[in-house]
Each structure stands twice: as C-alpha cells, then as structure tokens.
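# Give me a 3D structure for the following:
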Amino acid sequence: MIGGKMMQGKSENGFDISDEEMDARFNLAVDRAIQKAKVMGKPIAKYDEKLKKAYLEYPDGRREYGTKA
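This next block holds a predicted model:
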C-alpha cells in the first residue's frame, strides 16, 4: 500500500518504471543539483581516488581537503 492505495499490477520494485529508468532519473536529479549548487556559488563534495581523501570543490576550481576527525 502506497499513499493509502493498494498497488496492483506493478513491477517487482512497486513502481510502473523499471530500475534502469529509476537510476536514470536519480542520476539526472543529482546532476541538476550539482549544477544548481555551482550556479549558487556553493561547493560540491567530491572524493579524490588518488589521495583517498574527501574534498570540497568550489565553483572557481579551488579544492579544500577534509581533515580526519
């Protein structure tokens, strides 16, 4: 039951859309949120695989690496 209505004839995940479509929509939403943050001048949290460290990337390209707690 979702939103007070019984769900019948839906896919295994309980939705009318496939897992692939759900993933695509999620990725699009994340991309839009990142672009919005950049436009607003907010930093984006990222991870540097080489250094194995998290960092904030600012719209001007500057990076601030996190420190261990």
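
# Please make it C-alpha for all contacts and neighbour counts, starting now.
Fine.

# Now for Tyr55, how many residues are close by?
Residues near Tyr55, counting by other Cα atoms under 10 Å, number 18.

# ok, now how distant is it from Met22?
28 Å (Cα to Cα, to the nearest Å).

# can you check Arg32 too?
15 Å.

# Likewise for Tyr47?
24 Å.

# Ok, Val39 next?
From Val39 to Met22 the distance is 26 Å (Cα to Cα).

# Which one's more surrounded, the two?
A direct count of neighbours by other Cα under 10 Å for Val39 and Met22 places Met22 higher, at 13 against 10.

# list the buried ones in the helix or strand hosting Tyr47?
Tyr47 is located in strand 44-48, with elements delineated by DSSP states H and E. Under the neighbour-count criterion of 16 or more other Cα atoms under 10 Å, strand 44-48 has Ile44 buried.

# next up, for comparison:
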Amino acid sequence: MVLELSPQQIDLLHACLAESIEGLHDEVLHTDVRDLRSELRERLERLQALQRQVEARMQQEQPSL
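Alright, predicted model coming up:
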C-alpha cells in the first residue's frame, strides 16, 4: 500500500514515531518478563524501520540547495 502524504503529515508522522519509539524503548528497558521484552523489542525494531523510511522520504522532499 502506498500513501500520499503532505510534507506536514510526514513531519507529524515522524514526530509521532519518535515519541512512540522513545516510550517503547523505555518499556523494553524496564520490562522484566523475557517474552514480553522480546515482543516489545520486535515492535521497537519495526517502528525504527518505519521511522528510517519516513526520514528517507523527508530527505527526498527537501529541495536541493
């Protein structure tokens, strides 16, 4: 699926991902249950991959100087 997002929507998505990643990272660090920590770490990795894709898109959208 391909989404068409405006630059403002991309910025908002990037900010939301950063906030979610930060919160999830804290949960991974403070979770004592091994299975749950592993699941949280997988989710964190997926969010980080998505954030890298958004950042690449942001770079494409910026005009060259």
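
# Any idea what the TM-score is?
The TM-score (TM-score structural alignment, normalised by the length of structure 2) is 0.38; 32 aligned residues with a Cα RMSD of 2.5 Å.

# Could you point out the helix or strand that follows the strand holding Tyr47 of structure 1?
strand 53-57.

# For that next one, enumerate the helices and strands it packs against.
Counting contacts by 3 or more Cα pairs under 8 Å, 6 or more residues apart in numbering; DSSP states H and E, strand 53-57 of structure 1 packs against strand 44-48, strand 63-65.

# mind listing what's buried in the last one?
Across strand 63-65 of structure 1, burial judged by 16+ other Cα under 10 Å covers 63, 65.

# same thing with stretch 47-54 of structure 2?
Neighbour-count burial for stretch 47-54 of structure 2 flags 47-48, 51, 54 (criterion: 16+ other Cα under 10 Å).

# Pull the residues that contact it.
Stretch 47-54 of structure 2 has contacts (Cα atoms under 8 Å, 6 or more residues apart in numbering) with 10, 13-14, 17-18, 20-21.

# What subset of those residues is buried?
Here, 16+ other Cα under 10 Å leaves 10, 13-14, 17, 21 buried among the contacts of stretch 47-54 of structure 2.

# Please enumerate the helices of structure 2.
Assigned by DSSP state H, the helices in structure 2 fall at 7-30, 34-61.

# what angle do the last one and helix 7-30 make?
For helix 34-61 of structure 2 and helix 7-30, the angle between their directions (axes from the mean of the first three to the mean of the last three Cα atoms, to 10 degrees) works out to 160 degrees.
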